[in-house]
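Novice: sequence first, predicted coordinates after that:
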Amino acid sequence: MESGLYVVATPIGNLGDISQRALAVLAAADLIAAEDTRHSARLLQHFSIDTPMQAYHDHSDQRALSKVLDCLAAGGVVALVSDAGTPLISDPGYRLVRQVQDLGHAVYPVPGACAAIAALSASGLPTDRFLFEGFLPAKAGARASRLQALAAESATLVFYEAPHRVAETLEAMITCLGGEREALLARELTKTFETLHRAPLVELSRFVAADSNQQRGEIVLAVAGRRGREEVVAPEVAQLLRRLAQELPAKRAAAVVADCTGLRKKLLYEFLVHSPVE
């Protein structure tokens, strides 16, 4: 093998998804730089690979980086792996890749499993254009601001989400994007309890709320982009709507704002139902 850093994709669940090339690289490498050596050790043990490992992640100290760079400087082969899937896709490592390249060493991709792409391929949503957003902010205010900024995006949106936040994230998506948007919950992809469920956001939120099992494991959310002249509730309209809802029934408040803005009454009413008055 040529000397260099090999960015190796590993399975996201089903070990049968690892490629023959990935196994060959991992077995032949002089060093494996792993996000979590304990996690990667199980994979290597399964395939009887005994290549030395070094922990490397975005918080690694200079010693870890130096060990990788020293190996490359000596003409060696280093394999970079994350806990699952394709490294650097919402995972640490780009700083290492960049520094390796800047020092004149080669970087080789060894493609394979990626949860975002796997979910998108089976989503039933448009795939001609998509925007990968990774994890949304954990705090509600920042999450809402980010979703509002994406409300007018026409490409399919792809997110990763922590299981304990998926229910509130779906509620935030209803508020910011509209409950009629189609979306896919892809959970535990390639694993025993894999779930693929596509529905409008309102229905998907109910599906998750009704089954606690859907709030466990690794989760990808894919959401259809804005289509045509689909209305989006702007922050100033939302503020007016909430203020009127303090004085009027929700349907009446929605009707008044619809008359003033030209937005659909159904959209505004749905927004109120899923966005309690503050």
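Specialist: Perfect, thanks for sending it. Numbers count the residues shown, from 1 in each chain.
Novice: please make it C-alpha for all contacts and neighbour counts, starting now.
Specialist: Will do.
Novice: for the chain, what spans make up the helices?
Specialist: Remark: helices assigned in the chain by DSSP state H are 20-28, 37-46, 62-73, 94-102, 115-121, 140-150, 166-177, 201-210, 235-245, 250-261, 265-273.
Novice: by contact count, what packs against the second one?
Specialist: So the one you mean is helix 37-46. strand 53-55 (3 or more C-alpha pairs under 8 Å, 6 or more residues apart in numbering; DSSP states H and E).
Novice: now the first one
Specialist: If you count contacts as 3+ C-alpha pairs under 8 Å, 6+ apart, helix 20-28 packs onto strand 4-8, strand 77-81.
Novice: could you pull up the contacting residues of Arg216?
Specialist: Counting by C-alpha atoms under 8 Å, 6 or more residues apart in numbering, Arg216 touches 163-164.
Novice: so it versus Leu268, what's the distance?
Specialist: Taking C-alpha to C-alpha, to the nearest Å as the measure, Arg216 falls 32 Å from Leu268.
Novice: what about versus this one:
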Amino acid sequence: MQEKTVLYLVPTPIGNLADITLRALDILKSVDVVLAEDTRTSGFLLKHYDIRKPLQSFHNFNEHKVLGALIKRMQDGEVMALVSDAGTPGISDPGFLLTREALKAGLTIECLPGPTAFVPALVKSGLPSDRFIFEGFLPHKKGRQTALKTLAHETRTMIFYESPYRLQKTLEQFAEYFGADRIVSVSRELTKLYEETKTGPVSELLQYFTEKEAKGEIVIVVAGRPE
């Protein structure tokens, strides 16, 4: 196993740029190249902290194509940092494939601790956080109903990511499969100026977000089925 770290997984702020860690800044300043989900978004972050490092696109649509070349470059000693648009790489963002292949190649990886949207949403929901499951985004079409039927029996707190455009539909389906009185907590725009969290029965939140258009990134925390 190679001892020198050649790949750093670097969490970036989910909204407030001040949430980046000092260590993350040090790593971004020290690597040879930054792999970014969106070079424009990451470029803004690097510019804000006066970090001048080459950026290379690495996202869901090109990761298979560039994977082999990146592994070869790291085997040759190039040090890279992987960042996503927001939060920790690999959590509903690109990162898993690169990490897996780097480990297969015997390369040393480090993942820095840092921002992840579902953690503050879970903690501030008031729902049990000692046992929970993270589901990320539900399937849009195929497999969605099957997933909801299975999760209707889940007793642990459940966490989902959702688009503002599908929030109303998702809450309607939660009412159908989990029951209209199931407690849910919807957090949006976490760490940003218009951060908002609403917690209550599905029926109440469905009415609220039917009357008020939701904007921004959304995390939904759902109480598990009573045992």
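Specialist: Looks like it came in fine. In this text the structure is predicted, and so the values were computed from the model without any measurement.
Novice: and the TM-score between them?
Specialist: The TM-score (TM-score structural alignment, normalised by the length of structure 2) is 0.94; 225 aligned residues with a C-alpha RMSD of 1.6 Å.
Novice: most tightly surrounded among the helices of structure 1?
Specialist: Among the helices of structure 1, helix 166-177 has the highest mean neighbour count (mean count of other C-alpha atoms under 10 Å), at a mean of 23.
Novice: any idea which residue of structure 2 is furthest from its center?
Specialist: Asp76 (30.4 Å; C-alpha atoms, centre = their mean).
Novice: re the thing from before, for Arg187 of structure 1, which of the helices of structure 1 is the nearest?
Specialist: Proximity to Arg187 of structure 1 (C-alpha to C-alpha) singles out helix 115-121 among those, at 8.8 Å.
Novice: now do the same for Leu122 of structure 2: its match in structure 1.
Specialist: Matched to structure 1 by TM-score structural alignment, Leu122 of structure 2 sits across from Leu120.
Novice: would you mind measuring from its match to Glu180 of structure 1?
Specialist: On the measure of C-alpha to C-alpha, Leu120 of structure 1 and Glu180 of structure 1 end up 19 Å apart.
Novice: over to Gln54 of structure 1?
Specialist: For Gln54 of structure 1, the distance to Glu180 of structure 1 equals 47 Å [C-alpha to C-alpha].
Novice: which of the residues in stretch 6-19 of structure 1 are buried?
Specialist: Residues 6-13, 18-19 are the ones in stretch 6-19 of structure 1 that count as buried (16 or more other C-alpha atoms under 10 Å).
Novice: swap in stretch 75-84 of structure 2?
Specialist: Within stretch 75-84 of structure 2, the residues that count as buried by 16+ other C-alpha under 10 Å are 75, 78-84.
Novice: now those residues as TSV including distance to Lys149 of structure 2?
Specialist: Listed next are these as TSV, based on distance: C-alpha to C-alpha, whole Å:
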residue	distance to Lys149 of structure 2
Gln75	45
Glu78	47
Val79	45
Met80	42
Ala81	39
Leu82	36
Val83	34
Ser84	32
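Novice: how about the helices and strands packed on helix 20-28 of structure 1, which one is nearest Glu188 of structure 1?
Specialist: Among these, strand 77-81 comes nearest to Glu188 of structure 1, with 19.7 Å by C-alpha to C-alpha.
Novice: what do we get in structure 1 for Gly15 of structure 2?
Specialist: Per TM-score structural alignment, Gly15 of structure 2 is aligned with Gly13.
Novice: repeat that for Val31 of structure 2.
Specialist: The alignment partner of Val31 of structure 2 in structure 1, by TM-score structural alignment, is Ala29.
Novice: and the closest residue to its match other than its chain neighbours, what is it in contact with?
Specialist: Among residues not flanking Ala29 of structure 1 along the chain, Val77 sits closest, at 5.0 Å (C-alpha to C-alpha, 6 or more residues apart in numbering). Neighbour list for Val77 of structure 1: 1-6, 28-31, 71 [criterion: C-alpha under 8 Å, 6+ apart].
Novice: recalculate using a threshold of 7 Å.
Specialist: Contact analysis of Val77 of structure 1 by C-alpha atoms under 7 Å, 6 or more residues apart in numbering lists 3-5, 29-31.
Novice: what of Ala86 of structure 2?
Specialist: By C-alpha under 7 Å, 6+ apart, Ala86 of structure 2 lies in contact with 12-14.
Novice: distance check, the counterpart of it in structure 1 against Val107 of structure 1.
Specialist: If you follow Ala86 of structure 2 across to structure 1 using TM-score structural alignment, you land on Ala84. Ala84 of structure 1 sits 19 Å away from Val107 of structure 1, going by C-alpha to C-alpha.
Novice: which residues in structure 2 does stretch 41-52 of structure 1 match up with?
Specialist: Stretch 41-52 of structure 1 covers residues 43-54 of structure 2 once aligned (TM-score structural alignment).
Novice: show me how far the matching stretch is from its chain's centre.
Specialist: Stretch 43-54 of structure 2 has its C-alpha centroid displaced from the chain centroid by 21 Å (C-alpha atoms, centre = their mean, to the nearest Å).
Novice: stretch 119-133 of structure 2 now?
Specialist: 15 Å.
Novice: so which residues make contact with that stretch?
Specialist: Taking C-alpha under 7 Å, 6+ apart as the rule, stretch 119-133 of structure 2 contacts 156-159, 185, 187, 199, 219, 221, 223.
Novice: of all those, which two lie farthest apart?
Specialist: Arg156 and Ser187 (18.8 Å).
Novice: with neighbour numbers in mind, choose between those two.
Specialist: Ser187 (25 against 20; other C-alpha atoms under 10 Å).
Novice: residue contacts, the nearest residue to the more buried one once chain neighbours are set aside?
Specialist: Nearest non-adjacent residue to Ser187 of structure 2, counting by C-alpha to C-alpha, 6+ apart: Thr197, 4.3 Å away. By C-alpha under 7 Å, 6+ apart, the residues touching Thr197 of structure 2 are 185-188.
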